[in-house]
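Chemist: Just a sequence and a predicted model for now, questions to come.
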Amino acid sequence: MTERINIRQETKDDFSAVFEVNHLAFGQDSEAKLVDALRNNPVVFVPELSIVATESNQTVGHILFTKINIIDDQGEAHESLALAPMAVRPEFQKCGIGGQLIRKGLEVAKGLGFQSVIVLGHEHYYPKFGFEPAEKWNIKAPFEVPSNVFMAIELVKDGLKNISGRVVYPKEFETV
């Protein structure tokens, strides 16, 4: 099924299909509304990092990376990216599409000069792509969460060297 999958940057024509993919994948609209809200925040939204998976011109998956900050003990901000949300239509799940979206997103993010990505996600899924518990770098979530599901990846060697602190997500995440 996944050999016909095309992974590309989202366009305006994809917005309604991306909303539908998120709605179907999560069974409600919160993540779909989050994507819409983040798109409207030019400070954090990076168009190249809103990526869709299509098959026969149908949008079957979507991943979004947005800018976040890691604030250290001195109050200094270090830019990173958040991977959230990622959604695949239920009938296309467990076919490798999510992995294709993650790999493409990490590749594009690295190409754009980003150093790292943070994800709150499944402890057995994201490590397959190189994510490790963020506590390795003394990076903390802004809320209580088990350390094994709050992860980070360096996109370049030492991308998180000498960076520690608390992640600050864009205000749009507070609506989810």
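Modeler: Structure's in. What do you need? Numbering: from 1, shown residues only.
Chemist: When you work out contacts or count neighbours from here on, use the C-alpha atoms and nothing else.
Modeler: Noted.
Chemist: Mind listing what's buried along stretch 12-26?
Modeler: The neighbour-count criterion (16 or more other CA atoms under 10 Å) identifies Asp14, Phe15, Ala17, Val18, Phe19, Glu20, Val21, Asn22, His23, Leu24, Ala25, Phe26 as the buried residues of stretch 12-26.
Chemist: and the comparison structure, right after this:
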Amino acid sequence: MLIRRERSGDIEAIRDVTAAAFRGAEHSAPPVEPGGDPGEATLISWLRDDPAWIPEFSLIAVDGDEIIGHVVATRAHVGSFPALGIGPVSVRPEQQGNGVGSALMHAVLGAADARGETIVGLLGEPRFYSRFGFVPASTTAATSPDPAWGDYFQIRTLSDYEHQAGTFRYAGPFDRF
């Protein structure tokens, strides 16, 4: 398996991986069109067209010639401070449990840290994301965009972190759901 940046020819395969990963998932975003792909697949397209898109943080996992996973991080904010919002994180269903998601997470967090980012947030399963240093936002100075998310909204600080307080705000396209 190889982790690399997304290329223009990868877009349709990324959509397919994301749709497969979230199809039937308990907490998936609703399809934008009735009977269409899960909302996460469309969200990535919306993010690509948004000023919050950072190409360096759209990474894919490749096995041979097949794209088997994808992660994206886009510009977000904690109060007035810049942050990153991670997600969606997608792995083909038949590849889940094989370390693909973990490899993608390590890669995107390493890239963010190397670029001087300071704080990242995500919505996801605490038991999974705690292994990457994420903690519930309720234990930090960053507050969740939606208090109903509870411990599922998590924060991780990076090397250049300085105290940043305020409400976490994802890139605008997240608000379309």
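Modeler: Here it is on my side, so go on. Keep in mind the model is a prediction, meaning the values are calculated, not measured.
Chemist: Can you calculate the TM-score here?
Modeler: Once superposed, the chains reach a TM-score of 0.89 (TM-score structural alignment, normalised by the length of the first structure), with 164 aligned residues with a CA RMSD of 1.2 Å.
Chemist: related to what we said a few turns ago, nearest to Asn69 of the first structure, of the buried residues of stretch 12-26 of the first structure?
Modeler: Lowest distance from Asn69 of the first structure to the buried residues of stretch 12-26 of the first structure (CA to CA) belongs to Asn22, with 24.8 Å.
Chemist: Check the burial of the alignment partner in the second structure of Glu154 of the first structure by counting its neighbours.
Modeler: With TM-score structural alignment as the criterion, the equivalent of Glu154 of the first structure in the second structure is Thr157. Residues lying near Thr157 of the second structure (other CA atoms under 10 Å) number 21.
Chemist: same question, Arg131 of the second structure
Modeler: 10.
Chemist: Pull up the aligned stretch in the first structure for the longest helix anywhere in the second structure.
Modeler: Within the second structure, and with DSSP state H defining each element, the longest helix by residue count is helix 100-114. Counting by TM-score structural alignment, helix 100-114 of the second structure falls onto residues 97-111 of the first structure.
Chemist: What lies in contact with that stretch?
Modeler: Stretch 97-111 of the first structure is contacted by residues 2, 5, 7, 48-49, 51-53, 61-63, 65, 86-88, 129, 155-156 when judged by CA atoms under 8 Å, 6 or more residues apart in numbering.
Chemist: Buried subset of those as a PyMOL selection?
Modeler: Selecting only the buried entries of the contacts of stretch 97-111 of the first structure in PyMOL, with 16+ other CA under 10 Å as the criterion:
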select buried, resi 5+7+48+49+51+52+53+61+62+63+65+86+87+88+155
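Chemist: May I have the secondary structure class of the residue nearest to Val167 of the first structure when sequence neighbours are not counted?
Modeler: Among residues not flanking Val167 of the first structure along the chain, Ile70 sits closest, at 4.4 Å (CA to CA, 6 or more residues apart in numbering). Following DSSP: H, G, I helix; E, B strand; the rest coil, Ile70 of the first structure is assigned to strand.
Chemist: Show me what Ile70 of the first structure lines up with in the second structure.
Modeler: Counting by TM-score structural alignment, Ile70 of the first structure lines up with Val78 in the second structure.
Chemist: Could you give the number of residues near that match?
Modeler: Neighbour count of Val78 of the second structure, defined by other CA under 10 Å: 23.
Chemist: Assign a three-state SS to the most centrally placed residue in the second structure, would you?
Modeler: When CA atoms, centre = their mean is applied to the second structure, the residue found nearest the centroid is Gly87 (1.6 Å). Secondary structure, three-state DSSP: Gly87 of the second structure is strand.
Chemist: who's in contact with the equivalent of it over in the first structure?
Modeler: Matched across to the first structure, Gly87 of the second structure falls on Ala84, judged by TM-score structural alignment. Under the criterion of CA under 8 Å, 6+ apart, the neighbours of Ala84 of the first structure are Ile63, Leu64, Phe65, Thr66, Val119, Leu120.
Chemist: OK, contacts around the residue nearest to Val167 of the first structure?
Modeler: Ala77, His78, Glu79, Ser80, Ile139, Ile163, Ser164, Gly165, Arg166, Val167, Val168.
Chemist: With distance to Arg39 of the first structure, neighbour count and secondary structure as extra columns, can I get the residues you listed in a markdown table?
Modeler: Converted to a markdown table, the contacts of Ile70 of the first structure look like this (distance: CA to CA, whole Å; neighbours: other CA atoms under 10 Å; DSSP: H, G, I helix; E, B strand; the rest coil):
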| residue | distance to Arg39 of the first structure | neighbour count | secondary structure |
| --- | --- | --- | --- |
| Ala77 | 22 | 18 | strand |
| His78 | 22 | 16 | strand |
| Glu79 | 18 | 17 | strand |
| Ser80 | 17 | 23 | strand |
| Ile139 | 26 | 23 | strand |
| Ile163 | 27 | 17 | coil |
| Ser164 | 27 | 20 | coil |
| Gly165 | 26 | 22 | strand |
| Arg166 | 24 | 18 | strand |
| Val167 | 20 | 23 | strand |
| Val168 | 18 | 19 | strand |
